[in-house]
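Novice: below is the sequence, then the predicted model.
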Amino acid sequence: MNKKEIKGIIEGILYIWGDPLSVSSLKEILEIDKNDIKNIMNEMIIEFNSNDRGLQIVKIKDGYQLATRPIHYEYIKKLIPKKSNKGLSNAALESLSIISYKQPITRVEIENIRGVKSDKSITTLIEKGLVEEQGRLDRTGKPIIYGTTDNFLKHFGFKDINELPKLKDEDLEENNTD
């Protein structure tokens, strides 16, 4: 297979799959070296961007996904039926912020930071696929620990959790080390 054929296959696979597809999965499908796949993906990202195409390839963690460009949102949203699916409440947003910055974290730790019960907001975040249970701590009561999902990264446009904006308190701590 030549590189042009491989790019065509990858484009078709990403289109059909819909979700991020890992380099390992692409390696298994295409039966070529991971480094070759990474190089081809980087080339494809550049090609999609330089040709002002309606679609782009976005990197999410170690995977790639075909997506529409945000600048076309106003046009695309006209095709999508309006949902009564409302956004997140302030309580859910607070909990999501705490989880995203402090993960892995327990419900009790979230409640200690917020100062109020957080059961309902955590349940909402799980139902929306933004947060997931990531296991249990090995201590009394075996509390569940929570963390964000790949859907969280996708929804907010992050490649990985390290792209979260720095908190002001962290910036102040860094300034105190001078």
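Specialist: Happy to help now that I have it. Predicted model, so just to flag it, every value in this text is computed and none were measured.
Novice: switch to C-alpha atoms for all contacts and neighbour counts from now on
Specialist: Will do.
Novice: give me every residue that touches Ile57.
Specialist: Met44, Ile45, Phe48, Tyr64, Gln65, Leu66, Ala67 (CA atoms under 8 Å, 6 or more residues apart in numbering).
Novice: hold the first one in mind and look at this next one:
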Amino acid sequence: MPKLASVIEAILYLKGRPLTISSIAEYAGCERDMAEEGLIELMDEYAHREGALEIVEIDEGYCLQLKSGFHHLVDTLIPLDLGVGALRTLAAIALRGPMAQIDLVDLRGSGAYQHVQELVRLGFVRKRRQADGRSFWLQVTNKFHQHFEIDQLPTIPQKAVEPSSIEANNVEETGISGSDEDENSISEKTTTTTSVEIPP
């Protein structure tokens, strides 16, 4: 019978999304404390490997993911395949951002939660916790502008927010490493402006 750490590795690989300790324990058929010990052992093993994968903890739980040093291969080997719903959610964030996730859900429905998770994973959206911890600020990244060759977006007026509430020092940021680089650091800026329409 395989050791628990290997079972947890298989679970994270097969589920393909972040899992909480409780979920891991349920799938592995063991107690929570045993799952936690197995996960710690697995994370320690990965920390000493010179491979392309790693086990990390994010807001949603623990996941098996590609190390940041290999992210450039994603664009080369995996073509972008976003559904219509995710594209519309991305357009809403692009035109209204930075916007609160709760406002996005009001606009796009509960399916926006899954869209945001996918867009953050792809590096098109930054997700930063608000200072009061009640929601997240969402904003498109430089990767979005580069990928879609958009230099400047039209803006939609929205309720003003306190600048201090979205400062990086007051929020917890999640997403793909390197996606929040300053636009001035991009060596080649695109000049094509693409109009994006938000559906009703």
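Specialist: That came through fine. Here the structure is a predicted model, which means the values were calculated and not measured.
Novice: quick TM-score on the pair, please.
Specialist: TM-score for the superposed chains, counting by TM-score structural alignment, normalised by the length of structure 1: 0.53, backed by 133 aligned residues with a CA RMSD of 4.2 Å.
Novice: are any of the contacts of Ile57 of structure 1 buried, and which?
Specialist: Among the contacts of Ile57 of structure 1, those classed as buried by 16 or more other CA atoms under 10 Å are Met44, Ile45, Tyr64, Gln65, Leu66, Ala67.
Novice: what does the second one align to in structure 2?
Specialist: By TM-score structural alignment, Ile45 of structure 1 lines up with Met43 in structure 2.
Novice: which residue is the nearest non-sequential neighbour of its match?
Specialist: Excluding its sequence neighbours, the residue lying closest to Met43 of structure 2 (CA to CA, 6 or more residues apart in numbering) is Ile55, at 5.7 Å.
Novice: just the element for that neighbour, please.
Specialist: Per DSSP states H and E: Ile55 of structure 2 is located in strand 53-58.
Novice: quick one: secondary structure of the spatially most central residue of structure 2?
Specialist: Compute the mean C-alpha point of structure 2, and by CA atoms, centre = their mean the closest residue is Val120, 2.5 Å away. Judged by DSSP: H, G, I helix; E, B strand; the rest coil, the three-state class of Val120 of structure 2 is helix.
Novice: ok so, going back, which ones among the contacts of Ile57 of structure 1 lie within helices?
Specialist: Using DSSP state H, Met44, Ile45, Phe48 are the members of these that sit in helices.
Novice: between those residues, which is closest to Lys159 of structure 1?
Specialist: Lys159 of structure 1 has its nearest neighbour among these in Ile45, at 14.1 Å by CA to CA.
Novice: that closest one contacts Gln56, correct?
Specialist: Yes: in terms of CA atoms under 8 Å, Ile45 of structure 1 counts as a neighbour of Gln56; the distance is 6.9 Å.
Novice: what number of residues lie near His48 of structure 2?
Specialist: 9 (other CA atoms under 10 Å).
Novice: now the strands for structure 1?
Specialist: For structure 1, applying DSSP state E gives strands covering 21-22, 55-60, 63-68, 105-106, 131-136, 144-148.
Novice: residues contacting the spatially closest residue to Ala47 of structure 2 that is not a sequence neighbour?
Specialist: Residue nearest to Ala47 of structure 2 in three dimensions, not counting chain neighbours: Glu54, with 7.2 Å by CA to CA, 6+ apart. Glu54 of structure 2 makes contact with Met43, Tyr46, Ala47, Leu64, Gln65, Leu66, Lys67 under the criterion CA under 8 Å, 6+ apart.
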